[in-house]
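1. Structure for the following, please:
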Amino acid sequence: MAKSKLFEPITIGAHTLANRIIIAPMCQYSAVDGQMTDWHTQHLGSLAQSGAAMLTIEATAVEPEGRISYGDVGLWDDATEAAMGRVVESVRRWSDMPIAVQLAHAGRKASTDLPWHGGKQIAPGHDNGWQTLAPSAIPFDAHENPPVALDRAGLDRIREAFAAAARRAARLGLDAVQIHCAHGYLLHEFLSPISNRREDDYGGSLENRMRFPLEIFDAVRAAFPADKAVTVRVSGTDWVEGGWDVEQTAVFAQALEARGCSAIHVSSGGLDPHQQIPVGPSYQVPLARAVKEAVAMPVVAVGLITDFEQAEAIIATGDADMIALARTILYDPRWPWHAAAHLGAQVKVSPQFLRSQPIRYRDLFLP
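-> As a prediction, this is how the structure comes out:
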């Protein structure tokens, strides 16, 4: 069997990752006042034994108003930093998998109920609700409470909040930071002409719409250790005519690369309820491929990647440099083990799991 491309190492920032499988950030809606809980310890601890190359902590708000819901994780004060520190320390006690954190602000899509309670927006003045913020006073959905358009002081505050969270991530010894510019949240809202109707230096032209996300990147990059990776997650398209698209994404990716971005993770959608998404296996991979043609930095593909040969082909054909798994690995936390067995590769596991190796896959686990 030919050597698997999916299990070849790759260097991102200071880390040479063991393979091309990244665990994407997955919101658990299980924090209390932004503080991680025992749920996160067992959830992330399980994923840290998966054999993937890097684990990414879920969307982590840089200020309380930036949470998607009242159950979201934060990294905005000493209490949220200490809670994350306890979880990271516990996970690292049993795994040396590199750990990243996704820093985020939900913008106009903040202040929602938990998904299993319907996920609807909670208006300010109601329990667990607050006033949302955005580039322009345009709600995500017409029936929702409109966001407040950010003024210059608000932009400065949020920029510093991202930088402060990056400094906290550095103090915790996290290995990388990912900036969330996707899925209709604040930085994506600045990028898309659908949600950004500003008439100042932060709206109008593509250059202006990119300005605030690029300022956030610069602030985070300056605040995080130079030898560690800062990456960005983008939506490659809004799937809405007249919105953000893959051509603009490629320009944004080039601007990020020029500023020292270590990798770009290409997802899609989330900005507008009228989106028409052609969902199917690998449906976002063409977006990753288009971005990869525009930049030299590593590109991560994500979205309905479930099959071992499918994942191998994405890397082997050069569509992307890495894949990210979310629902797939939430459903099967040992997916990389099974992929390695199928593709004739190896993964690293803790010694407590060595006895689980099937005889027919005698060489699956690295020594």
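2. alpha carbons only for contacts and neighbour counts from here, please
-> OK.
3. So which residues of this protein form strands?
-> Taking DSSP state E as the criterion, the chain carries its strands at 10-12, 15-17, 21-23, 54-61, 73-74, 99-104, 133-134, 148-149, 176-181, 229-235, 264-267, 299-302, 322-325.
4. please give me the structure for this one as well, since I'd like to look at both together:
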Amino acid sequence: MAKLFEPLTIKNITLKNRIVMSPMCMFSVKKEDGLVTPFHITHYESRAVGGTGLVMIEATAIEPRGRIQPTDLGIWSDEHIDGLHTLTDRIHAHGAHAAIQLGHAGNKAKTTDTPIAPSSEEPAITAMTPTMIDQLIDQFKVAAIRARKAGFDIIELHAAHGYLLNQFLSPLSNKRTDLYGGTKENRYRIVQQVIDAVKSVFHGPIFVRISADEYHEDGNTAEDFIYFSQEMKDQGVDLIDVSTGGLVNAAINVFPGYQVSHAEMIKQGANILTGAVGMITEAKHAEEILNNNRADLIFIGRELLRNPYWPRAASEALDVNIDAPTAYKRGWT
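-> Have a look, this model is predicted:
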């Protein structure tokens, strides 16, 4: 059996293979109310039909002003639960597990609300007070309760790509002088508190997505990212989803697997499960990453947008037989 198609047990969940649909913003909410639409159901269910082991839905906003775009999915209201539950039901119906990425865009939000950030010298951006930080932590907690009620198996916290939790982690964007700024221990504090809050109400696996390279000489170092990851592991985080960039403008040399070395760095340096992401399009490349112990899960993004049945193509490339959906057996065999 190719390792890409080996099961992986994380806490109380056994994924049928190592293929994960990476969270990708769809910007497809129609009324800017954060509610699931028929498009979302078709979109995510088709990837489960195609054989993906874990389908992770897009960054889902924990409050309206935390949306990346007004057309993002939301989880700030109980009204969102039913639609999200329909999504998890349709994903589970095809033997896949369902994950949700909880996020807040911070000052990268493009809504009519005044954006918030750890610190700011711009009058158009509100620097968060301690009370606002407490409210944010509670919003993540309540969102995790809603995610549990909606049937999600796994929660991922979005602390990457220059969004709010990433802004706290980085010295490039966090200029606070209180307990949430300055040292790496202080910059990590809000992430620590969010993880603890989510763990108190959600008992399935918890992932965290980080940007493990800020492409700036004054940003966090590899040692800083390993420290953050070790702290997350000590708190009970199960896997680090390792991406890069997004906080500041940077010229990034992009090529197939360009972020895999960062997943390997975190995996080896913090002794924690990692997911690799970033222009991984070929099955044999994915297999190499897993067999060389560079990561434990393969997050497939744009290639799954192009081909919902990528797992089938991967199985053929690796000479592995996988079960075809009953309705498609005549075409798959």
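5. and the strands of the first structure, which is most packed in?
-> strand 73-74 (a mean of 32; mean count of other C-alpha atoms under 10 Å).
6. Redo the strands of the first structure as CSV? Include distance to residue 210 of the first structure.
-> Shown next, in CSV, are the strands of the first structure (distance: least, C-alpha to C-alpha, whole Å):
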stretch, distance to residue 210 of the first structure
strand 10-12, 24
strand 15-17, 28
strand 21-23, 26
strand 54-61, 21
strand 73-74, 25
strand 99-104, 16
strand 133-134, 15
strand 148-149, 17
strand 176-181, 10
strand 229-235, 12
strand 264-267, 15
strand 299-302, 19
strand 322-325, 25
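7. out of these, which comes closest to residue 316 of the first structure?
-> With C-alpha to C-alpha as the measure, strand 322-325 is the member of the strands of the first structure nearest residue 316 of the first structure (10.2 Å).
8. residues in the second structure aligned with the closest one?
-> Aligned by TM-score structural alignment, strand 322-325 of the first structure corresponds to residues 297-300 of the second structure.
9. Check stretch 4-23 of the first structure too.
-> Counting by TM-score structural alignment, stretch 4-23 of the first structure corresponds to 2-21 in the second structure.
10. Kindly report the same for stretch 179-192 of the first structure.
-> Using TM-score structural alignment, stretch 179-192 of the first structure lines up with residues 157-170 of the second structure.
11. outside of the matching stretch, which residues touch it?
-> Outside of stretch 157-170 of the second structure, the residues within contact range by C-alpha atoms under 8 Å, 6 or more residues apart in numbering are 59, 101-108, 117-118, 173-174, 180-181, 184, 187-188, 190-191, 206-211, 219-220, 243-248.
12. State the distance spanning the first to the last residue of it.
-> End-to-end distance for stretch 157-170 of the second structure, by C-alpha to C-alpha, to the nearest Å: 16 Å.
13. how far does that stretch sit from the chain's center?
-> Stretch 157-170 of the second structure has its C-alpha centroid displaced from the chain centroid by 11 Å (C-alpha atoms, centre = their mean, to the nearest Å).
14. Stretch 295-306 of the second structure too?
-> Worked out by C-alpha atoms, centre = their mean, stretch 295-306 of the second structure lies 12 Å from the chain centre.
15. how far does it stretch from start to finish?
-> Terminal residues of stretch 295-306 of the second structure lie 24 Å apart, using C-alpha to C-alpha.
16. related to what we said a few turns ago, and the strands of the first structure: which comes nearest residue 345 of the first structure?
-> Across those, residue 345 of the first structure has its closest neighbour in strand 21-23 (12.9 Å, C-alpha to C-alpha).
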